[in-house]
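Engineer: here you go, sequence then predicted model.
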Amino acid sequence: MSEVMDALEASFGAVEGAGVPAARPPLAGASARDGAFAGFVRSGAMLETKAMSGASDAAGGYAVPREIDAVIDETLASISPIRAVANVVKVGSAGYRKLVASGGTPSGWASETGARAETGTPTFNEVAPPMGELYANPAASQAMLDDAAFDVEEWLAHEIATEFAKAEGAAFVNGDGVDKPRGFLKVPTSAAGDATRPFGTLQHLVSGSAGAFAANPEEVLIDLVQALRAPYRQGAVWVMNSATLARIRKFKTSDGAFLWVPGIAAGQPATLLGYPVVEAEDMPDIAANSLSIAFGNFKAGYLIAERTETQIMRDPYTNKPFVHFYAAKRIGGMVSNSEAIKLIKFAAS
């Protein structure tokens, strides 16, 4: 027996002398996903700034790692419907500008040897989306953060995404442009067509009755589609809330066919007159003089400008024993092409 024990001690001594670390089983509830950022969220431990999307700013915020930022963007697209159909650009500062040319380059006809007069030049318009800082400040108890089974990344992404989506959805439709985006329903409207309407003014068609559709409601819907010029109709969508959509789904043509066509396969959107419908609950209900239905190509007509990274700071001191996670993101939005979006105004004239 002593010889066997001597052999075992010799083998252990060889391992220890070689400096091989002992392999230990993980603690109960530990996760291989928990990295440096999870440690920062749980305990405030310093985060080594090697994030690919950016480093901490001068004020001391930490850039959200790429994995969490990707989850936030994906969730926002599904909750904030305007973001999903608009033109979203990433910017490095709040001074973003965009040029939009209205009209074309006039041309003329001449004989082979006739004189060529000077033609007109295109008109450029500069658009600068109003920017504001969108923030969320969710909280969790330290006891919850200490629970190893608690998925910190998923909770943080969900809380921030929900807060951001609510504010975005309202601002892209009805924002006044003061420290926030300017919604497409807050720009001037006119019954004039594209040829005579000033740049930056949306065209509206009246329904024919104050706060209601006229006798043949399908006619104003068809007129709205045709008011949008053919190049913009490629990729156009309807935008309305669920209450308005419930009324439209009951409309029939004179031969009894429904204007609304449900999707025939999973993932296929339902259509109205052949165009997809986006439900945006921030659109107003039908009322006198309300602008309750929009139709247009929002990729061409509405611009969203946002910073590429979300900043987050951990605050365990203000509201003990809760830990706050202050997240902020600069974002702006406005109508960039007023020819690409049309509205229905529920008025008699």
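Structural biologist: Okay, I see it.
Engineer: all contacts plus neighbour counts: C-alpha atoms, from now on.
Structural biologist: OK.
Engineer: residue 179: how many residues sit nearby?
Structural biologist: 15 (other C-alpha atoms under 10 Å).
Engineer: correction: the previous question concerned residue 236.
Structural biologist: Residue 236 is flanked by 24 other residues according to other C-alpha under 10 Å.
Engineer: dropping in the other structure now:
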Amino acid sequence: VMYPKRTSVTNAKWKGETQSQEASEPTFGQAEVVIREVNTYVDISNQLLADSAGQAEAEVNLALAEDFGQKEGLAFVNGAGTLDPEGLMTNADIGFTVSGAASTLTADGLINTFYSLPAAYRNAATWVMNSTSLAATRRMKDSVTGSYIWQPALSLGAPESILGRPVVEAVDMPDVGAGNFPVLFGDFSGYRIVDRLALSILVNPYLLATNGITRVHATRRVGAGVIQPAKFRKVKIST
């Protein structure tokens, strides 16, 4: 799937009442999001299918859904972009801000990361980190006022926030550690996920019928990629 990618900006100018407008010529490139496929199959004995009154098939479908969901979540964070989708943390064009400490996150590092994004992206941005990083962040205070930088949700269903922006837990984000990138901050309109085929379950009772086995095929086709790296910033554990 091809998306237009702006590579320059327009050039508006202040004009007097009778002055003519001047043209701008922004340039555009293309960004490609390649569709990937993840698949597997499961063999189930016909006796088990018959004796379980539909429960065995339901359990297999649930296991497949959980497996495919976990694989997609991992790919959207750390996918190499070869056989799997491109992950946010593997895109080489996303910049980073250091945490300010050799082996841990700091409040000042998160504040620096926050303001490293242009305001237009910052005001639509979300923090992403795993539970270990989130636990560490909840204990942080800024060095000026001593206030906690993490804030609880103000109403039921609303997200928690860090420095006024929502925070999302992603289990596949790296842990805090020297040289790691445990936190991502950005406007996620710069990352595209393209669904081509929802989880497809195909039951084939004929292929292995002489062995008393039914084969269940599962397939999912999805692509993802960073379209605008400038909308994101990583935190690197470093001084």
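Structural biologist: Yep, it's here. On a predicted model such as this, the values are computed, not experimentally measured, just so you know.
Engineer: need the TM-score from the superposition.
Structural biologist: Here the TM-score for the pair of chains, by TM-score structural alignment, normalised by the length of the second structure, is 0.85; 236 aligned residues with a C-alpha RMSD of 2.7 Å.
Engineer: neighbours of residue 44 of the second structure, how many?
Structural biologist: Residue 44 of the second structure has 17 nearby residues by other C-alpha under 10 Å.
Engineer: what's residue 184 of the first structure aligned with over in the second structure?
Structural biologist: Superposed on the second structure with TM-score structural alignment, residue 184 of the first structure falls opposite residue 88.
Engineer: isn't its match up against residue 226?
Structural biologist: Yes. Assessed by C-alpha atoms under 8 Å, residue 88 of the second structure is found in contact with residue 226 at 6.6 Å.
Engineer: can you list residues touching both of these two?
Structural biologist: Both residue 88 of the second structure and residue 226 are contacted by residue 191, under the criterion C-alpha atoms under 8 Å, 6 or more residues apart in numbering.
Engineer: and the end-to-end length of stretch 154-166 of the second structure?
Structural biologist: Length of stretch 154-166 of the second structure, first residue to last, C-alpha to C-alpha, to the nearest Å: 12 Å.
Engineer: quick check: buried residues in it?
Structural biologist: Of the residues in stretch 154-166 of the second structure, those with enough neighbours to count as buried (16 or more other C-alpha atoms under 10 Å) are 160, 161, 162, 163, 165, 166.
Engineer: OK, contacts around the counterpart of the first one in the first structure?
Structural biologist: Translated: residue 160 of the second structure. Matched by TM-score structural alignment, residue 160 of the second structure corresponds to residue 270 in the first structure. Counting by C-alpha under 8 Å, 6+ apart, residue 270 of the first structure touches 260, 261, 262, 263, 276, 277.
Engineer: picking up where we left off before, what sits closest to the match of residue 184 of the first structure if chain neighbours are left out?
Structural biologist: Leaving aside its sequence neighbours, residue 88 of the second structure sits nearest to residue 77 (C-alpha to C-alpha, 6 or more residues apart in numbering; 5.1 Å).
Engineer: all helices for the stretch 201-349 of the first structure, in order.
Structural biologist: Assigned by DSSP state H, counting those that start in this stretch, the helices in the stretch 201-349 of the first structure fall at 217-227, 230-233, 242-248, 298-301.
Engineer: and among these, the most buried is which?
Structural biologist: Highest mean neighbour count among those (mean count of other C-alpha atoms under 10 Å): helix 298-301, with a mean of 22.
Engineer: chain center to that one: distance?
Structural biologist: 13 Å (C-alpha atoms, centre = their mean, to the nearest Å).
Engineer: repeat for stretch 152-170 of the first structure
Structural biologist: Taking C-alpha atoms, centre = their mean, one finds the center of stretch 152-170 of the first structure at 11 Å from the center of the full chain.
Engineer: next, the mean deviation of that stretch compared to the second structure.
Structural biologist: Stretch 152-170 of the first structure, aligned to the second structure and superposed, deviates on average by 2.5 Å (mean C-alpha distance after the TM-score superposition for the first structure).
Engineer: who's in contact with that stretch?
Structural biologist: Applying C-alpha under 8 Å, 6+ apart, the external contacts of stretch 152-170 of the first structure come out as 38, 41-42, 68-69, 71-73, 75-76, 79-83, 134-138, 145, 280, 282, 327.
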